[in-house]
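My questions are about this predicted structure, shown below with the sequence.
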Amino acid sequence: MFLTEEKLEARIHELSEHRYREAILIPKFRFLADEKGEVGARLPETKEWGEITVGDYWRGRDVYAWLQADIDIPKQWMGKEIVGLFDFGKTGGGNNSGFESLLYLNGVPYQGVDSNHMEVFFPKDAAGSKLSLTFRLWSGLEGGGIPRSQEHKIKRAEVAWLDEVIDDLFFTGKAILQTVKILDRHSPERQLLLSLLDRAFRQIDWSKPKSDSFYHSVAIALQILKDELKKMEKKHPVTVRCVGHTHIDVAWLWRLKHTREKAARSFSTVLRLMEKYPEYIFLQSQPQLYEYIKSDYPEIFEQIRKRVAEGRWEAGGAMWLEADCNIPSGESLVRQLLTGTRFLRKEFGVDCKYLWLPDVFGYNWALPQILKKSGIHTFMTTKISWNQYNRMPHDTFWWRGIDGSEVLTHFITTPEPNKDWWFYTYNGVITPETVQGIWNSYRDKAINQELLLSYGYGDGGGGVNREMLEMRRRLNDIPGLPNVETGRADEFFERLHKKIKETDQYVHVWDGELYLEYHRGTYTSQAYNKRMNRKMELLYRETEWMGIVSTMLNADWSHYPFEQLNEGWKIILRNQFHDIIPGSSIREVYEDSKEEYETAEKYALSAWENLSKSIIIQQEESTVTVFNSSPWVRTDFIRVPVTAETKKGIWKDGSGKELKAERVGDHWVVLVEDVPSLGFSTIRFYGEESGNTLAQTDLFHIGSSEMTSPHYKIKWNDKGQITSIYDFEAKREVLDDGKCGNVLQVFEDKPLRFDAWDIDIFYQEKKREVEDLRRVSVKEITPLYAIVHFEWGYMDSSIKQDMIVYAHSRRIDFKTEVDWKEQNQLLKVAFPVKIRSTLATYDIQFGNVKRPTHWNTSWDYAKFETVVVLCQENGHVKQREIAEF
């Protein structure tokens, strides 16, 4: 009736600007375009500055500029909180289109200033001195989509002193009013708080703002609030433990070079806030970011070290960075942990025991085993709450891995500000809605009454700001809400372990993968990166194995390329970040990634060449040493160039056994048998000797639409689709009745939200097949193998494929090259086989996982797209169960 809440909201908003008193305007700045845009740039020394005035615009895409001004701080401000207020413009919504800047105070990096952090508190002794303010501004990018210039207006630049009484009343009033809005309308605390706030704000004399009577009345209002709040006893069984955090994507809507600057801005802001708020505790994961800071801004890094030593800056998280956990190999995930924990131990003396992965798109079943063997006993994420169909039944539970290992797992349940989303967030703000909402959402209240709230603007937003810290102080005193206290994540997890150990309640176990029912398109987007990741994983493994062999043979570690390989591995690990390897970043990120992979490849190939020279003694052209870096005995083909000495003859192994070989053009194709695991075999060419000759027609017969090998009879139709694969040994048809294999299928790929991220379940409603077969030919036919080549056209795209069958192996390879030029279309290939199974077994890191082939429940059909890490033995993909989806 009296619009009390609306009235109070208006008065609190009006009070906000009165906090800053006797403001001194900075009407203009010296301006200098930063043409180079270098990482870690230092103050420019040129005298050729231009000028920019408050109210002017500055424009550009991914451009830097310097603003510089000097200001005299009045002596009479001695003892007051001196604050700068700066707003350099924002083009659109979100955290990605606003200005970002690093302020240098008197020539030294001081604080990040951006659209979420527009206040700068200067040192206590600034009164009576001249301050030199230099801002390095970055325009930002468009945040994805069509590249466009950003337009920013220099809106505000002034220095004032903070009226701490008005500031206190502003935040206290805001905290109480927000609490009133979320409490139950019948709650007694709600009525008491609303009445108290209204009574206090009635004391303010608005007749002449900025007058002595106005300031006096504000002090009276504040005293009333504080006195009455003290009388309201707060007893609440729940504690929300707040830890500051800035989730910095190492690359996403910006490039790696931008991340290095974001880290400098964000971390310097943390350091300044810690000076003002002694209770402030901040957590930063991803040692990659610390390494950037150590290299680019060593003075900031040393300040971080001091805060880590005193316990207020928590360097944790374990992994080198927040890596994707589905696409990288098990070896890579181990190295993520090994590289990350080593850095934390070396630079900060920290022994991290928890994995912090708030924003990764699903977690493979081998992860608990990897964690336990790495000394990690706790796992935290938030992203699983983004499931499309199903909410996980528990938020604190034991996650049991592939070998039975268990890690205590905790989900942060902070609600998103957008009430229409059921997602939880790792970029929380501290409001009554979040501190109450995190408890309301939590599903395991019987075993735990303390929750962890990670707060701070993330995804490049710069982290915690002063408002969050002020609000936390006040919410902790307001009845009707959980206790709101600060704390470290590692100490929270230790207490959680203790509670789980002592509880008499059942603690649930999740035995299986943590599949994210979202962002399924990230298994296929940016295929080049996924291919190069796997190629580098294998290359570096083989190079390291070669290094060990060299060291053992020569009894000398001095030539092992430690530094070279470690730097290469860091490139691999960096590009496994959960927005790089999944394919969910902007185009420029993949330009950088391509260069990085090329560098990593050069490192490994250079090391390989040097190491091989120390292993392989000089040998005749007729002798070849074949290495097998696999952990299994291997039989496979090698190709050996034909030389003057090896034009005609036979190949034999070390025991004198003749090897199956065929000269194909300018190469010999030799089938080398039973090369020992992690070992080698030597084969030799014997010229002019004649061996057993295998007639091609005895092994392979190829017609216009069918072929016969020692193992199969294969038929195809005029579309290039396989109509039959008859297995001679099993005496059965492999393909399902009436269905074809090797069917190239194209689906309309238009998801509801994120184009590069998502494949939605309805994509299957619109399907067409690639039927324009333009060519079929016999590419090669030898006594060892045969290759049939297919070529198709589809709209503006082309597809080339080699079907390879072997004499020595039952394997059939389909080597496919696709030049894809289509938009919003998804290409797949189908092999419907004649096997009935309700489960399919997929290889994953260090093992395998079974997934349903049916859609009985929402948990089943949610997995309509899944990922597999291929495992090979003897060069064969291991056949377990095969199923049609």
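Yes, it's here.

From here on, just use CA atoms for contacts and neighbour counts.
OK.

just the strands in the stretch 151-300 of the chain please.
Here the stretch 151-300 of the chain has its strands, by DSSP state E, counting those that start in this stretch, at 156-162, 239-245, 282-284.

now those as a markdown table including mean neighbour count?
As requested, the strands of the stretch 151-300 of the chain are exported to a markdown table (neighbours: other Cα atoms under 10 Å):
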| stretch | mean neighbour count |
| --- | --- |
| strand 156-162 | 20 |
| strand 239-245 | 24 |
| strand 282-284 | 24 |
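
With N364 as the reference, name the closest of the ones you listed.
strand 282-284 (24.0 Å; Cα to Cα).

who's in contact with that closest one?
243-247, 270, 312-317, 488-489 (Cα atoms under 8 Å, 6 or more residues apart in numbering).

Take these and lay them out in a markdown table including distance to L256.
As requested, the contacts of strand 282-284 are exported to a markdown table (distance: Cα to Cα, whole Å):
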| residue | distance to L256 |
| --- | --- |
| V243 | 26 |
| G244 | 23 |
| H245 | 20 |
| T246 | 16 |
| H247 | 15 |
| V270 | 21 |
| R312 | 28 |
| W313 | 24 |
| E314 | 23 |
| A315 | 21 |
| G316 | 21 |
| G317 | 20 |
| R488 | 29 |
| A489 | 27 |
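
From the residues you listed, which land in helices?
270, 489 (DSSP state H).

Highest neighbour count among the contacts of strand 282-284?
G244 (30 neighbours; other Cα atoms under 10 Å).

dropping in the other structure now:
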Amino acid sequence: MGETTYPDTEYGARYKNLPDVALRLNTFLGGGYNGQYSSFNLTSKLDLYRLDDKEHVRIELWSAPGLTKPIFAEASKQTYRPSAKGECFGPAWSNHWFRVTLDIPPGWRELERVQLDWDSSGEALVYSESGEAIQGLSGDSARFQRNEFVIPQRHRCSGSVTYLIEASCSGMVGETHNGRFSLRVADLVAPNMEAWRLKWDFETLKEIYEYCPDTVLGQRCLTIASRAMKAFKRGRPEQIAAARTAISDWIMQPGRHRSKSSEHSSTWALGHCHIDTANLWTYSVTQQKSARSWSSQLRLMEEFPAYNFTVTQAQQLKWVENLYPELFHRLKLQALRGRFQVIGATWVEMDTNIPSGESLCRQFLHGQRYFESRFGQRCTTFALPDSFGFSSQLPQIARLSGATNFYTQKMSWNLTNHFPHTSFNWIGLDGSQLLSHMSPTELYSSTCSIPEICMNITNHGNADVAADSIFLFGHGDGGGGPINWMLERLSRVQAVAEGCEAGGLLPTIKIDGSFDEFYETLREKTNNGMALPTWHGEMYLERHRACQTSQARIKRSNRKLEILIREVELLATLASIRDTDFHYPATALESIWERILLNQFHDVIAGTAFGRVYTEVEQMNEALFQELDQILQQACKAISAGQSVMVAFNSLPWLSRREVCSYDGHQTVFASTPESGHILARPIQWQDLVLPATVIHSGDEITISTSTIAIVLQGGRITSLVDIAQARELIPTGQSGGLSLYIDIPHDYDAWEVESYTLDDEEQLEFTDLEIVENSPLRTVITARAAVGEHSTATCRISIDNIAPSTRPDARHMIRFDAEVEWHDHHQLLCFTLPLNINSDYATYDSQFGFNKRPTHRNTSWDAAKFEVCAHTFADLSEYGYGVALLNDCKYGYTVRGNVMRLSLLRGPTEPDLECDMGHHQFSWAIYPHVGLYHQSDVADVAAAFNAPMRVVSAMSDGSSFAAPPFEMPIRLESSKSIAISAVKRGQDDHHTEAFTIIMRLYERFGGHAKAKLRISNLRVLKAELVNILEEKLAEVPLRQEGDGYHLDLLFGSFELVTVKLYLDL
């Protein structure tokens, strides 16, 4: 054996680190109690020099009038007055411009860094004198602070430099400081960058130790930190350098002892600043937030050459393009370099529960076209980090829009059941799939804390297959994005992770990647996704269930606008065919769609923004109704020219429907069948179709009997509903249907939540003052009133038309409720409940391009958690041979528990909008009994007609002439009843080219294969194509000549969405 260097004797005494060493970590960074150690700690050494005197920092101020938000060109021309630190300004949401002139001492010009420290209590944006938006600032709270503006070297060299700073009286997450703001900091600073780097080193060691104190890695970090503190002493320059040296041999040499595990997977750290398009601030504030956030990221890219940043939402980019064109140009340059990465694929990060299927299609159409036209690329990743659950048709819609991947983190918010997957294949109703990923950190705005970073290892649900993960970091919700210290942290974590002591506790970090590269890597590691688990159907979020009900007026306007714009597109398309002088209003409709899509942002349409947002949105919606009505009237005029009879516009000519319409105090019946294809339907001779209803009013009981049903209202409740043909009572003995009220106090997130316990305590309300106001051959009407809560009242018009709403021979009559409510009760939930003599384990809920079946039982926690769910125009409870549907014209919150159907009507949260839903409301719902199971019935047709009633557009004074033929659809759908049409419109690019094309979007709605025929008459068709949602060719469809027209045969898979493009020669 060789000689040993181990000493023979030792008289010293040593022990491992005692607890006081760990306690010293905070003191070293913070100064101890009342700062008594401030001259000994690191924080005291972070500045070399700091000046705020008027010789070096001169400040002037101009306040924009009111709440206006002038752009730089206007603000820079104004007259400024002297100002200084400490000046107060406001109110909330106002904007103030500071002109700041800095005189940099000659001795500072060669220092490593010179910066302006600025804190105006809120958000701000620094401009150069020439108008370049350089960087955003935020000083409203320690959590979001970005106070340092590094003065570029080219500006330092001049000795004196002037900036304009737009200071907004808003915080990162809304109004702060009770509307009063002050200029708290305006200092010219030379930071001690070596001390800052030591601070970043030390904070990383400290957090790692605190995360895993009993591990080899944790103890190693504590030991190294202790050595650094000993070397620091009093923080003289050479001592700071010695402290850094104590750390650098270990932390600053990545790869020295690479562990094998680090080669297998990566945490893909991508910068991001989630900006809610509206939330606790309005759209105009978001425009400023976007510029502030993204300009800051361009500066970080200069400082960190490997850093990449990702954004979503075409709308926000368009705002920056229009309001900050110079900044937008710089963003595009970085996009070309692959560093400013656009993903998302949609116009905004929309809610996916409430918008119609066609609206979801248009989100992708407008979003992808914008991304491609401005950035030369189509998004392959569909990203919704923060939406409140995900519709079952999204995979198909996304795939038909060019996206193959999906990203979110929201399913981690489930309160009852843990969502089991991180990387998985999400399979939609039709079988389409998206390669999907949920961040293990369960955040889209990580601040790069060690626990958050380590969740990429500890919380990865599919690490056994592929442990790669996406880690989005940067301040979010109100924007801001990453700050330099976050990137400094990541580089140090990466260095530690590659050391042998890491032991797999820290993930390896990759900051120069992209979403596209991540998903490509995931495909490579999982056999193109085949090794990953699958999730079928909707991703129901077990939280935020009240988002189907809050802000009812906005939801009503959205439903009405979706229907109206579909009707306008249909009529305008037909008008452009019929009348060559009619110009299809493509530009106007594109603008209207963009605003509708904007208002479907998830925090707006869900009802979870603050009150100013809804004041603005209601004004927008009113303007949209007016614009659409104007186009509708012009199109109707072009179509109905030459009509000499009363006609009604039928926007659903492919459905079977009958409807009683009123005109000039008269009533008549219009009808349409798919075979007739009437777009302008004519009255029918209805007398032989109608048996007048009988009405018996005795005491507090009213009975209405038609030829198919009989309903009894007793004591203000529905106590009996009988199907006459089957002699079947539909209301269980001793139970009743009607309005119900619940105390609605969620445990948090007032506007977002309704709780399971809310629905356990029902107060049944009774209609009073029942009066028969009409009993004509065509219609029976009862009016009633109800006291609701302590301060609210409802009046209801209960009616039954004596003509069934469908042309099916077995169609039953429908009971309709038209309510007007004066709502002034907070924290109450108003519902309509209907118990039924029907036994079924599942109920059917209308959804985009299909339906969802959900359990009526509560066998498992997954079943029980679905106590409030989303549906569009109806929910249906059916057993073999019979069912009942509960229809609505603007509501979305449903549940069926056992045999009881419930429709949520109104609620009254107070946060974030104190006046949410207070005031006047109008809405309608209906009970529709039917023969057969849901898919055997005409419920879908009746619900569609209930939401899109015919409207009389032309009439003779006496309505007596029926001679002139009505205008018919030149394109008719002949099919099994499972095919429906979502949209008829002109091609998106027709107004840019000489082409004349028609787009028709159809879908299979019952979940089976089907064949449909499109019959075309009185048109010359050059060719027909199947296209995707972006209206790009997928395949050519054979055109078959048939007399003076053509027909197309179309095949559909289960729940398949098919878009046809017809090229016409006119």
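Sure, I can see it. Note that the structure is predicted; figures quoted are calculated from it, not measured.

re earlier: of all the strands of the stretch 151-300 of structure 1, which one is nearest S777 of structure 1?
strand 282-284 (58.1 Å).

against structure 2, where does that closest one fall?
Mapping strand 282-284 of structure 1 onto structure 2 (TM-score structural alignment) gives residues 309-311.

what's the mean gap between the matching stretch and the aligned bit of structure 1?
Comparing stretch 309-311 of structure 2 with its match in structure 1 after superposition yields a mean distance of 0.4 Å (mean Cα distance after the TM-score superposition for structure 1).

again with stretch 566-575 of structure 2
Counting by mean Cα distance after the TM-score superposition for structure 1, stretch 566-575 of structure 2 comes out at 1.1 Å.

what about R391 of structure 1, is that helix, strand or coil?
coil (DSSP: H, G, I helix; E, B strand; the rest coil).

residues in contact with the aligned residue in structure 2 for it?
With the correspondence set by TM-score structural alignment, R391 of structure 1 lines up against H418 in structure 2. Residues near H418 of structure 2 by Cα under 8 Å, 6+ apart: S412.

Closest one to S612 of structure 1 out of the contacts of strand 282-284 of structure 1, please.
Of the contacts of strand 282-284 of structure 1, the one sitting nearest to S612 of structure 1 (Cα to Cα) turns out to be G317, at 38.0 Å.

The closest one -> structure 2?
G317 of structure 1 maps onto G344 in structure 2, by TM-score structural alignment.

mind listing what its match touches?
311-313, 379, 381-384.

any idea how far D723 of structure 2 is from I782 of structure 2?
For D723 of structure 2, the distance to I782 of structure 2 equals 20 Å [Cα to Cα, to the nearest Å].

Kindly report the same for S799 of structure 2.
Relative to I782 of structure 2, and taking Cα to Cα, S799 of structure 2 is found at 6 Å.

Then R1001 of structure 2?
40 Å.

cool, and D761 of structure 2?
D761 of structure 2 is 29 Å from I782 of structure 2, by Cα to Cα.

These two: which has the busier surroundings?
I782 (19 against 12).

The more buried one - that's part of a helix, no?
No. I782 of structure 2 is assigned strand when assessed by three-state DSSP, not a helix.

got the contact list for it?
By Cα under 8 Å, 6+ apart, the neighbours of I782 of structure 2 are 770-774, 797-799.

Would you check how far apart it and R907 of structure 2 are?
In terms of Cα to Cα, I782 of structure 2 sits 26 Å off from R907 of structure 2.

Same question for M172 of structure 2.
Taking Cα to Cα, one finds M172 of structure 2 at 29 Å from R907 of structure 2.

neighbour-wise, which of the two wins?
Neighbours were counted for M172 of structure 2 and for R907 using other Cα under 10 Å; R907 has more, 29 against 25.

taking the contacts of G344 of structure 2 one by one, which sit in helices?
Using DSSP H, none of the contacts of G344 of structure 2 sit in helices.

Same check for those, but in structure 1.
Mapping the contacts of G344 of structure 2 onto structure 1 (both residues aligned by TM-score structural alignment, their matches' Cα atoms under 8 Å) leaves 311-313, 379, 381-384 still in contact.

Tell me the one of those nearest S445 of structure 2?
Nearest to S445 of structure 2 among those, with distances taken as Cα to Cα, is V311, at 12.4 Å.

what's the neighbour count on whichever residue in structure 1 pairs up with S284 of structure 2?
Counting by TM-score structural alignment, S284 of structure 2 corresponds to K257 in structure 1. K257 of structure 1: 17 surrounding residues under other Cα under 10 Å.

May I have the residues that are in contact with K257 of structure 1?
V39.

any idea how far P147 of structure 1 is from it?
According to Cα to Cα, K257 of structure 1 and P147 of structure 1 sit 18 Å apart.

on contacts alone, who are the packing partners of the longest strand belonging to structure 2?
Identified as the longest strand of structure 2 according to DSSP state E is strand 919-931. Where contact means 3 or more Cα pairs under 8 Å, 6 or more residues apart in numbering; DSSP states H and E, strand 919-931 of structure 2 is packed against helix 552-578, strand 815-823, strand 882-888.

Can you point out the buried residues in it?
921-931 (16 or more other Cα atoms under 10 Å).

Alignment lookup: D163 of structure 1 to structure 2.
Using TM-score structural alignment, D163 of structure 1 lines up with N192 in structure 2.

Equivalent analysis for R21 of structure 1, please.
Checking TM-score structural alignment: R21 of structure 1 goes with L48.

Just give me the neighbour total for its match.
14.

Likewise for V173 of structure 2?
Counted with other Cα under 10 Å, V173 of structure 2 comes out at 18.

A446 of structure 1 now?
11.

got it, and P676 of structure 1?
Neighbours of P676 of structure 1 (other Cα under 10 Å): 17.

Also the one 4 residues further on?
Here the count is done by other Cα under 10 Å, and F680 of structure 1 has 13 residues near it.

Could you do the one 5 residues further on as well?
By the measure other Cα under 10 Å, the count of residues near F685 of structure 1 is 22.
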